[in-house]
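Asker: just coords:
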C-alpha cells in the first residue's frame, strides 16, 4: 500500500473557492460477494485494468471526509442493504455516491447512507456506476481531480462534467431492483434514488432521461448543481439539500428547485447554514446531521413508508 499527499498540486489547479487537500492511500478491494453485476455478460477485466480502491482523506473548505473510494469502474454493480423484515416499509432507495465522475465515495455517500436507510426499514442499494477513465498513477489522478474541482467551480461549466454511462447504469439498477421486488420485499412504485454531488447529477439524469416507470419514483438531490434544468411535467417528487457555504455551488442560487416548482412537480428544499460540499449523511456540529431523518420524514409524509400486508 502507498500513501500520497498532493495538496500543493491541487492548490495550484483549484481556485480559492474550493481547494481540496487530499491524502490517498491504496487499499485492497473490499469483499464484493454480495454485489450484483448490472451487466453479468460483460467480459472479464484484464489484470492491470481493473478498478482501483483507496482510502481518501479529503478536506474541502471546512469539511473533512475520510472515505473508502473506488475509481476506474468498468463493471458496475449494486449492493443490497436490506432491512429486518419485521420493520421493512416496502420502500426502496438506490444510493448513488459522488466523486466528480472520477471516483466514488463508497462509504460516506454509499454504505453509510444505505445502512441508515436499512436500519429504518428502507431497502437500500449502493450503485457503483461507471466513471470517466483516470490515470492509474495516484499522483496523476490527484492532479486530474484538482483540475476537475476547478472546472466544477466555474459558472456554467458543471454541466459539461458528465458520464453518460452512469445514467445508463442508474436506469439499469432501477430495472433490476424492481424486477426483483418480490425477492426484496419492496414495492416497485415506491422505488426511488438518492444521490450526492455527481451522484445527484446521475440521479437527476436518470429522472430526466428515463420514461414513465423507468425513472425513479422519487429522488433525493443532495448538493448537486443548482442551475436551471428543463423539467418534464410528470417529474417525480424531489427532496433537495445543500449547505449555504457549499464550496462549489453556493453562488448558483436555487434555480433547479424553482424549475421543479414551476413545472408543477413537488419539491422540498433544505438549505443548511453550514456543511460545505460533501457532508454525506451529515457533518457533526452542523444541522446537516438532520439530512437522513429529514429525508425519511419527507418520504413518510408522502406516503412512501408503510408496512406491506
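Answerer: Done, it's in. For clarity, every value in this text was computed on a predicted model and none was experimentally measured.

Asker: when you work out contacts or count neighbours from here on, use the C-alpha atoms and nothing else.
Answerer: OK.

Asker: show me where the stretch 51-200 of the chain has strands.
Answerer: For the stretch 51-200 of the chain, the strands defined by DSSP state E, counting those that start in this stretch occupy 52-60, 63-71, 77-81, 92-96, 103-105, 123-128, 191-196.

Asker: mind putting these into CSV with distance to residue 217 and mean neighbour count?
Answerer: Listed next are the strands of the stretch 51-200 of the chain as CSV, based on distance: least, Cα to Cα, whole Å; neighbours: other Cα atoms under 10 Å:
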stretch, distance to residue 217, mean neighbour count
strand 52-60, 32, 20
strand 63-71, 28, 21
strand 77-81, 18, 23
strand 92-96, 10, 30
strand 103-105, 24, 28
strand 123-128, 14, 30
strand 191-196, 5, 28
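
Asker: and the comparison structure, right after this:
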C-alpha cells in the first residue's frame, strides 16, 4: 500500500524517542507462532515522495511500545495504535509512533502495537493472529491501567488502513476471546478511531492485498510474495483469486456493527485510490443505523497513507480527533 522507489531490508532497530518502554505482548510462548530458530523482526525503508518510511516486513516478537504523557498533562485516557500496511507489513513510524507522540501532547497515553502479520510462513491459523495480538494489547493495557495512570474504562483503539480493519475487527469481534483470559478482562475497546480504514472484504470495496493476506488461501507464501512485489498489478491479480465467501462476510466489519459498538471517529480522503472512501461511508451508515455515536472528517484530497500530516490541507484530522476523544471521555 506504499509505492516504493527502493527497499533496504534491515534488522529492526528503530530509535524511539519519548517511548518509556517496549513490552513483549506475551510471556513465554506466542500463540499460533511457528517455532523457527533464529527468526527475527525485519524492516525495510521505502521512499514515498520526499519521505523515507520505515516498514516492518516481519514480526517475530509482537510488542507494545508505551508512550506516556507528562504526569501534569495526563488525562487517564489511552489509545492502542495499529499501524497499517496491507497486512503485509507495518508503517510503524508515521502510522504508529508519530500518532502516539501527538496524543501525548493532549495528555493521552499511546500504545503502539507491533502485531504479527498473517503470513503462513511464520504463523498457524493466519486469519486470527492479528486479532489475537489486538485482544492481548487491550487486555494488557487494561490489566496494567493503574500502573500507567490510566482509567480502565477509557481505553480506545486506533487503526490506519489495514490497521483500521484490525481495529474495527477488535471491536466487532471482541465477544470471542482468542487469547487466554483468566481474569475475564473486557476485550472491548471503549472508543475507536479509524484513519482511511479497510472495512469491507467485499469484491467491490476491499483492498485486495489486505483481503488476500488475511483470509486468502491457495497461494504458497512465496507465490503471494511475488505477486505483492509489483504494487501496480497486484490488486487485479489478487482480485481474480477465489476467497471463501463466509470469511468475506465474517471480516466485512460493516456487517458486524451492533448497538454495542463504541463511539467512533472516522477519517478518509475522498480521492483515496488505494482504499476506497466507500469503506468509511458504509461503516458510518452502519453505525448510524445502530444509533452509535460517530464523528467523521473527510478530506477532498490527500490520497492514501499520509498518517497525521496530509500535505494537501492546512487542517489536520488528528486535532479534531483529539478534541473528540477528550469530549467523549469527560
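Answerer: Ah, there it is. No experiment lies behind these values; they were computed from the predicted model shown.

Asker: TM-score of the superposition?
Answerer: Once superposed, chain against chain, the TM-score is 0.76 (TM-score structural alignment, normalised by the length of the first structure); 256 aligned residues with a Cα RMSD of 2.5 Å.

Asker: circling back to that earlier point, let me have the strands of the stretch 51-200 of the first structure in TSV, extended by distance to residue 147 of the first structure.
Answerer: Below are those laid out as TSV (distance: least, Cα to Cα, whole Å):
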stretch	distance to residue 147 of the first structure
strand 52-60	14
strand 63-71	16
strand 77-81	28
strand 92-96	23
strand 103-105	14
strand 123-128	23
strand 191-196	20
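
Asker: residue 289 of the first structure: which of those is closest?
Answerer: Residue 289 of the first structure lies closest to strand 63-71 among the strands of the stretch 51-200 of the first structure, at 13.1 Å (Cα to Cα).

Asker: for that closest one, packing partners?
Answerer: strand 52-60, strand 103-105 (3 or more Cα pairs under 8 Å, 6 or more residues apart in numbering; DSSP states H and E).

Asker: among those, which is nearest residue 240 of the first structure?
Answerer: With Cα to Cα as the measure, strand 103-105 is the member of these nearest residue 240 of the first structure (19.4 Å).

Asker: quick one: contacts for residue 24 of the first structure?
Answerer: Neighbour list for residue 24 of the first structure: 3, 4, 5, 54, 55, 56, 57, 138 [criterion: Cα atoms under 8 Å, 6 or more residues apart in numbering].

Asker: counterpart of residue 72 of the second structure in the first structure?
Answerer: Under the alignment (TM-score structural alignment), residue 72 of the second structure pairs with residue 86 of the first structure.

Asker: actually residue 325 of the second structure, not the one I wrote
Answerer: Match for residue 325 of the second structure (TM-score structural alignment): residue 299.

Asker: and that match, which of the three is it?
Answerer: Three-state assignment for residue 299 of the first structure (DSSP: H, G, I helix; E, B strand; the rest coil): helix.

Asker: quick check: the gap between the residue nearest to it when sequence neighbours are not counted and residue 187 of the first structure.
Answerer: Using Cα to Cα, 6 or more residues apart in numbering and skipping the chain neighbours, the partner closest in space to residue 299 of the first structure is residue 305 (6.5 Å). Distance from residue 305 of the first structure to residue 187 of the first structure, counting by Cα to Cα, to the nearest Å: 10 Å.

Asker: mutual contacts of the two, please.
Answerer: Residues touching both residue 305 of the first structure and residue 187 (Cα under 8 Å, 6+ apart) are 90, 91.

Asker: residue 172 of the first structure is nearest to which of the helices and strands packed on strand 63-71 of the first structure?
Answerer: Comparing these against residue 172 of the first structure with Cα to Cα, the closest turns out to be strand 103-105 (18.0 Å).

Asker: show where that closest one falls in the second structure, residue numbers please.
Answerer: The aligned range for strand 103-105 of the first structure in the second structure is 89-91, by TM-score structural alignment.

Asker: picking that back up, tell me the one of the contacts of residue 24 of the first structure nearest residue 285 of the first structure?
Answerer: Nearest to residue 285 of the first structure, judged by Cα to Cα, of the contacts of residue 24 of the first structure is residue 57 at 18.9 Å.

Asker: the closest one -> the second structure?
Answerer: Match for residue 57 of the first structure (TM-score structural alignment): residue 47.

Asker: equivalent analysis for residue 191 of the first structure, please.
Answerer: Checking TM-score structural alignment: residue 191 of the first structure goes with residue 155.

Asker: now residue 11 of the first structure
Answerer: In the second structure, no residue is matched to residue 11 of the first structure (TM-score structural alignment).

Asker: state the distance from residue 11 of the first structure to residue 106 of the first structure.
Answerer: 25 Å.

Asker: so between those two, which is more surrounded?
Answerer: Neighbours were counted for residue 11 of the first structure and for residue 106 using other Cα atoms under 10 Å; residue 106 has more, 23 against 18.

Asker: ranges for the helices of the stretch 1-150 of the second structure?
Answerer: 98-105, 129-143 (DSSP state H, counting those that start in this stretch).
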